[in-house]
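Novice: Following is a predicted model, sequence given first.
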Amino acid sequence: MKLSLFGQNVMIPSDVIAAWITSILLAIIIGFFIIKKRKFSMIWKYLRTTNHRRIGIMYILFGIIYFFRAGLDALFIRAQLAIPNNDFWVFQGEKYNEVFTTHGTLMIFFVAMPLLLGLMNIAVPLQIGARDLAFPFLNALGFWLFFAGSLFFNIAFFINMTPEVGWTGYTPLSRAEYTPGAGTEFYVFGLQISGLGTIFTALNLIVTIMRHRAPGMKYTRMPLFAWATLITSFLILIAFTVLAIALYLLMFDRLFGTGFFSGEEGDPIFWQHLFWIFGHPEVYILALPAFGIFSDIIATFSRKRIFGYPVMVVSITLIGFLGFMVWSHHMFTVGLGPMANTFFAITTMAIAVPTGIKVFNWLFTMRGGVIHFTTPMLFALGFIPSFVMGGVTGVMLSVSAADFQFHDTHFVVAHFHYVIIASTILGVFAGLYYWYPKITGYILDEKLGKWHFWTFLIGFHLTFFPMHITGLEGMPRRVYTYTQADGIFLLNAASTVGAFLMGISMLFAVWNVYITHKKGEKVGNDPWNGRTLEWTEASPAPEHTFEPMPIVDEIDAFWFAKIENRSLATTLAVRIKPLEQETIQPFFIAMALLVICTGLTFTWYWLTIAGAVLLFSLLIVRSFTDERESFYGKEDPYE
């Protein structure tokens, strides 16, 4: 089907038409549900909310939606690679490039990040005794910027302009000469907008953790998830700023013909340096919060204080620090020379030391404990051997000489997924099952949860373990076919079966949520017999928490108060709750930025100017909002 779009004739394939039809039908169904159930007031409330729990719920909701979208892309990839010389629908050549671009970009930026930020939003203020994040307005703005960026990136699919440069966006492929049209702009601006929101949220979390802890909660008494969030937020500030610079320069190369990544003055390798200065800390941005989740869950269900708490904190900090010293191990084959390769090989091996320490700490926490094999605990236990396998292959890849064999093969794909899925995705699942009572007031069914765990874990290993072997056999990544003579058919077929088993496992999770809410059985404050402050509050967590504020006098203060059959001491002499003034301004600010990027993408500069005027006007309106009077009242509580 041909369509005249933005002044050019565009051929729209059947899969895009099917997607349009599906989206229209889905919109009709959702619209009918809203009208029937009269949910307008709820939607309006969420559009205007600045409450940390509601914003966390929205992060998680859209992260899950994009998870299913990116998961379908993965199934398309595996279906194409199931048999040699496959001709699966239209997923070959250019279309295959588009599918693995959207799969990787969505999973990293629009699935893993929002799911973790959602859990941070919900759990961290409750764990440290804060009544909300320090800047509720900025928190809402951070979410809506993420939403605007993700919306902009996904729109490309519906107008047949999906980017095809991979999630890494390597130059010169991502320059206008090699990928003309507006497709790559959706990648550039989508990541720019959502990345800005992520930076705002990181700033908010840093201030909240440093300035809004409960009385007596010293840094040495914070839960490890709060510690991991703090270190991760500092990593985000640096890493996402570098990514923003790289995308900004690429935008100028594409739109205005500069030569930052080509020509006599520029160099495509500059992009690799900038991207991986972001990209490798991003691995730990995704992994460290999961480490914190696993630490809290393992301590809770082992009925023991975490083993070696100070060492755990130091190891988290070291991982964050060393994460900025290893980026060039992604570039061993580009010709940086033996000195650079040797330095980055050593730092890559060194980062395995604090990571290994954490594994032993988790094992020693469980040793001698009374272990309860709940669904969150099973995901934590499944993580340990899976992540260790990814760490071992990481050490193999750190040997620069060997990396010439491993580079750009399925071995690297296997390693990457063993690290990211084993840590981030299993961590998110564990966190969602663990904190679901605080999010909704319900506890998910344990039997269905265990079905979800086992089918996902088995499917995960069945998918990615054979890729180590196909990679060693020389199968390159980013290719859409292979031949019978390559001798890797059975291994690829096994990976495809495993991928579909992972997809099936998510049906158990969906059914679990449906059944749980259909039963409608609410739980109390502390269904897991928890150790930290969030379990002192009602389920779901109310808007106005910690009234009065608890006093923390040791690690796991709530746990030891229960053991000693006493209540936590409380005080009224604390910081007033941050202002939660409902406002629609963050939503419109994000939409104004989306309008600006739309104008730049299609060189409609009149639209860009209109969007800039709208954005500036909204910021002026915001500047006249003085929240201090409504925040403090007539008297300053500190005088």
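Specialist: That came in fine, so what should we check first?
Novice: hey, let's count contacts and neighbours off CA atoms from now on
Specialist: OK.
Novice: helix or strand for residue 72, which one?
Specialist: helix 52-80 (DSSP states H and E).
Novice: elements contacting that helix?
Specialist: helix 93-105, helix 113-128, helix 136-158, helix 489-519 (3 or more CA pairs under 8 Å, 6 or more residues apart in numbering; DSSP states H and E).
Novice: Quick one: closest of these to residue 425.
Specialist: helix 113-128 (9.1 Å; CA to CA).
Novice: Determine how far that closest one lies from the middle of the whole chain.
Specialist: 12 Å (CA atoms, centre = their mean, to the nearest Å).
Novice: Repeat that for stretch 358-374.
Specialist: 26 Å.
Novice: Same question for stretch 139-154.
Specialist: With CA atoms, centre = their mean as the basis, stretch 139-154 stands 13 Å off its chain's centre.
Novice: May I see the buried residues of it?
Specialist: Neighbour counts over stretch 139-154 (16 or more other CA atoms under 10 Å) mark 139-154 as buried.
Novice: for stretch 177-188, how far is the first residue from the last?
Specialist: End-to-end distance for stretch 177-188, by CA to CA, to the nearest Å: 16 Å.
Novice: rewinding a little: report the angle between the helix holding residue 72 and helix 93-105.
Specialist: 150 degrees (axes from the mean of the first three to the mean of the last three CA atoms, to 10 degrees).
Novice: which of the helices and strands packed on helix 52-80 sits most buried?
Specialist: Of all these, helix 113-128 carries the top mean neighbour count, a mean of 26, counting by mean count of other CA atoms under 10 Å.
Novice: here's the one I want to compare it with:
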Amino acid sequence: MTSIPLPSSLPRPPDELGRLERTWKTPAGWRFFSTVNNTNIGLLYIGTALLFFLLAGVLGLLMRVQLAVPDNTLLGAGTYNQVFTMHGTVMMFLFAIPVVEAIAVYLLPGMLGARDLPFPRLSAYAYWAYAIGGLAFFCTLFVGLAPDGGWFMYPPLTSTAYSPGMNADFWLLGIGFIEISAIAGAIELIVGILFTRAPGMTLARMPVYAWSMLVVGVMIVFAFPAIIAGTALLELERAFDWPFFIAERGGDPVLWQHLFWFFGHPEVYIIFLPAAGMVSTMIPTIAGQRLVGQRMVVIALVAVGFFSFALWAHHMFTAGLGLLSMAFVSAASMAVAVPTAIQVFAWIATLWKGTVRINGPTLFLLGFMFIFVLGGLTGVMVALVPFDWQAHDTYFIVAHLHYVLIGGMVFPVFAAMYYWIPLINGHALSERLARWVFGLMFVGFNVAFFPMHLTGLLGMPRRVYTYAPDLGWTGLNMASTVGAFIFAAGVLLFCVDAARTLKKAARRPGNPWNASTLEWLHSEDYATRSIPDIGSDYPLWDRPEMMEEVEAGRHWLPGTATGLRETIATSPVAGRPLYLMIVPGDSWWPLVAAAGTAGFFLLLTVKLHLLAWACGITAIASVIIWLWQSDRPPPLAAARVSDDVVLPVGASGPVSQSWWATVIMLVVDGTVFASFLFAYIHISMRLPVSCPPPNAALPTPVWPLLSCGLLLAGSALMVWARRRLSVEGGQRALRLAVIAAAACMAASFACDMAGQVLAGLDPSAQAWSATIGAMLGYQGLHAVLLLIVAAYLVARSWSGYLTPASRATMDNSALIWHYTTLQGLAFALAVNVMPLLMD
């Protein structure tokens, strides 16, 4: 179906628009903090990310003041270490990644023509965990507990021997759960992009920005688990003396670099690609011209995402890697410039063919292209191994990093704020002030960071808090400091203009830029009055009357069919309507769960164990209540969504959004385990004699065989339990099967534990045993999770909520169960078979 009959031939229900507005109304006053609407959460997200940008900027200015003149005593060495660590950490973890997810959470529902994304409570949880945890983490700076080992936290400097305080622990635990928040956001975005596009919006017609966020979501799923695993290993070393990174006991500090940069270099493109998607969305509008080579731009986005995972050792050329490895990574580092260049040339060609209007967004986009291309050129330079050996850990790298990140992300974000801020209250920022803001930021940036190339080539190392006056760096450092303050003046002027604009009375935004994308159909809290029917890549250009039709409710789902929040779920490729998706409404539980999660990690850091576990239990209970409320039988079996289309309400199995969210979550889970497995293989290959080492032993074969048999039995019981769900009177058998499966899981872990203990496993003795202990502990964590899942399933069955019409809990639980079985089998093979092959 490509269009809806216009005008509507069916009589419209009375008060159709009023019911829609009441259903989606944002709670007022203090109840606003229970909101889960992606529009509201997106604005909170953006505001919080910009706050962290300002805070990190202040830290950056402190660093520049310290380095403005030689032998400066403004900051001592210890304080400077905390300031530069927090500057990098806040910029990368609390601004750069969150702000691109925040903008996506705000823009994507409208851009896709959806009422909301599928899991607004998950978005709310991700935001509150990030905001509460991030602010608490930043406050460690005021009590002398801020991390001081650099934003990359390389051991052995961050091991207990050299960092005995809690400073490093705050980084490890705080950043670990903030990354969990980012992964939750990525799951929401992936499923939302694939399943909530407007009918007719095929993948080929999807906006380039949505494509960029889809690629980024997939990258987050595969890249971020490595840093979660790495932080867990380093915290285990610090807390329990498991020597993963201590060379004297078989560990390897380079293992941390592998795990960190497997996350860290894709992260650069995770930051850049959303900015590139925004640029590809804004440039056609400001040029009045369709994007040249749009399909090639999409292919280039995918290619950049693919290449980015081959680049992690780009940061490790001086770490002693083999020549073949360095040659491969060097080639990949240069190859990634090709798809990036395709996008740049497409933008230039679009501007060349169109009629460019010089305004706020245009200025920042032109500044972005100039600065980012310079950063890309220095990136090719440091991709060459001989040059990197000379420039590594000098201020040349600092300059390159800032040209890529500020040029490649901050300038597009400011262009985006000038472009999209009318969506908030209908008012644009001042064009006169925009020229001053851009001029100050562009000039200030280049004055601040271009001289750093020269100071680096003159030998100034990174992370020094002062320097002698006879080294020839003084003038260049003073120039950088002056430039930093000019840049800060531009940011301050923008903040003043934004505050002035957002204070104005709200009005309808309309389409001030004559844009082609659907977010300009924005209507109040429900994103769009009716869900548009899409027939082209540039719907608002190809069908100018669409804005009037949508506002009149003449497209899909003009009201609320069930009295609940709804959007239309469409097929992932063709954009064909599948079912009416019920979207969860406002709730306090995401906020309570996020506060409990943040409290658990932060209190655990300061050794308040009882309070920490109380917060952890609160978080788990809140999530259980939230899930209990969400999975209910739909109020209707089917509903009319247009004159001639009736769709089922809700779905189950592989068609449903929750099933796919669970699959993506398990991919994340599997990547965390793969990171632990990589650590085990890396340490095993470094053993000087044999595997296992002389002071360790393998379990007796009976224990892993018994464990694997119990795992398979548990999964078989879950398969049978799922079949009982569709059989009349099968609830009792279902409950017994789930309980038996839980017993098999617990017994399987007990066998694994018994086998390792009887074999003399001692994780504190040497790193090889520690890696086994880490994998065993991760499997035990899953065993505990499945015991909770089993209790939840039994409770749902007793309450009558586990039915063929409401079976998402059963289907998703079975997926988690089967994954845990596969993980247990992989653990058994790795620990019991791999050493025999390596011996």
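Specialist: Thanks, I have the structure now. Here the structure is a predicted model, which is why all the values come from computation and not from measurement.
Novice: Where does residue 243 of the second structure sit, in terms of helix or strand?
Specialist: Applying DSSP H and E, one finds residue 243 of the second structure in no helix or strand.
Novice: What lines up with it in the first structure?
Specialist: For residue 243 of the second structure, the aligned position in the first structure is residue 259, judged by TM-score structural alignment.
Novice: Leaving aside the residues adjacent along the chain, what's closest to the alignment partner in the first structure of residue 440 of the second structure?
Specialist: Taking TM-score structural alignment, residue 440 of the second structure has residue 455 as its aligned residue in the first structure. Excluding the flanking residues, the one nearest residue 455 of the first structure by CA to CA, 6 or more residues apart in numbering is residue 505, at 5.2 Å.
Novice: pretty sure the one you found is touching residue 450, no?
Specialist: No. With contacts counted by CA atoms under 8 Å, residue 505 of the first structure stays clear of residue 450, the gap being 10.1 Å.
Novice: Return the residues in contact with the counterpart of residue 125 of the first structure in the second structure.
Specialist: Per TM-score structural alignment, the equivalent position to residue 125 of the first structure in the second structure is residue 109. The contact partners of residue 109 of the second structure, by CA atoms under 8 Å, 6 or more residues apart in numbering, come to 38, 115-117, 519, 527.
Novice: what's the answer for residue 373 of the first structure, then?
Specialist: Here residue 373 of the first structure is in contact with residue 301 (CA under 8 Å, 6+ apart).
Novice: Just the ones of the contacts of residue 109 of the second structure in strands?
Specialist: Secondary structure from DSSP state E places none of the contacts of residue 109 of the second structure in strands.
Novice: Where does the equivalent of residue 442 of the first structure over in the second structure sit: helix, strand or coil?
Specialist: Aligned by TM-score structural alignment, residue 442 of the first structure pairs with residue 427 of the second structure. Following DSSP: H, G, I helix; E, B strand; the rest coil, residue 427 of the second structure is assigned to coil.
Novice: and what of residue 579 of the second structure?
Specialist: With three-state DSSP as the basis, residue 579 of the second structure sits in strand.
Novice: how far away is it from residue 566 of the second structure?
Specialist: 10 Å.
Novice: Of these two, which one has the most company?
Specialist: Applying other CA atoms under 10 Å to residue 579 of the second structure and residue 566 shows that residue 566 carries more neighbours, namely 28 against 22.
Novice: Nearest residue to the more buried one in space, ignoring adjacent ones along the chain?
Specialist: Distance criterion CA to CA, 6+ apart; nearest residue to residue 566 of the second structure, sequence neighbours excluded, is residue 582 at 4.7 Å.
Novice: Tell me how many other residues crowd that neighbour.
Specialist: Using other CA under 10 Å, residue 582 of the second structure has 22 other residues around it.
Novice: ditto for residue 295 of the second structure
Specialist: 13.
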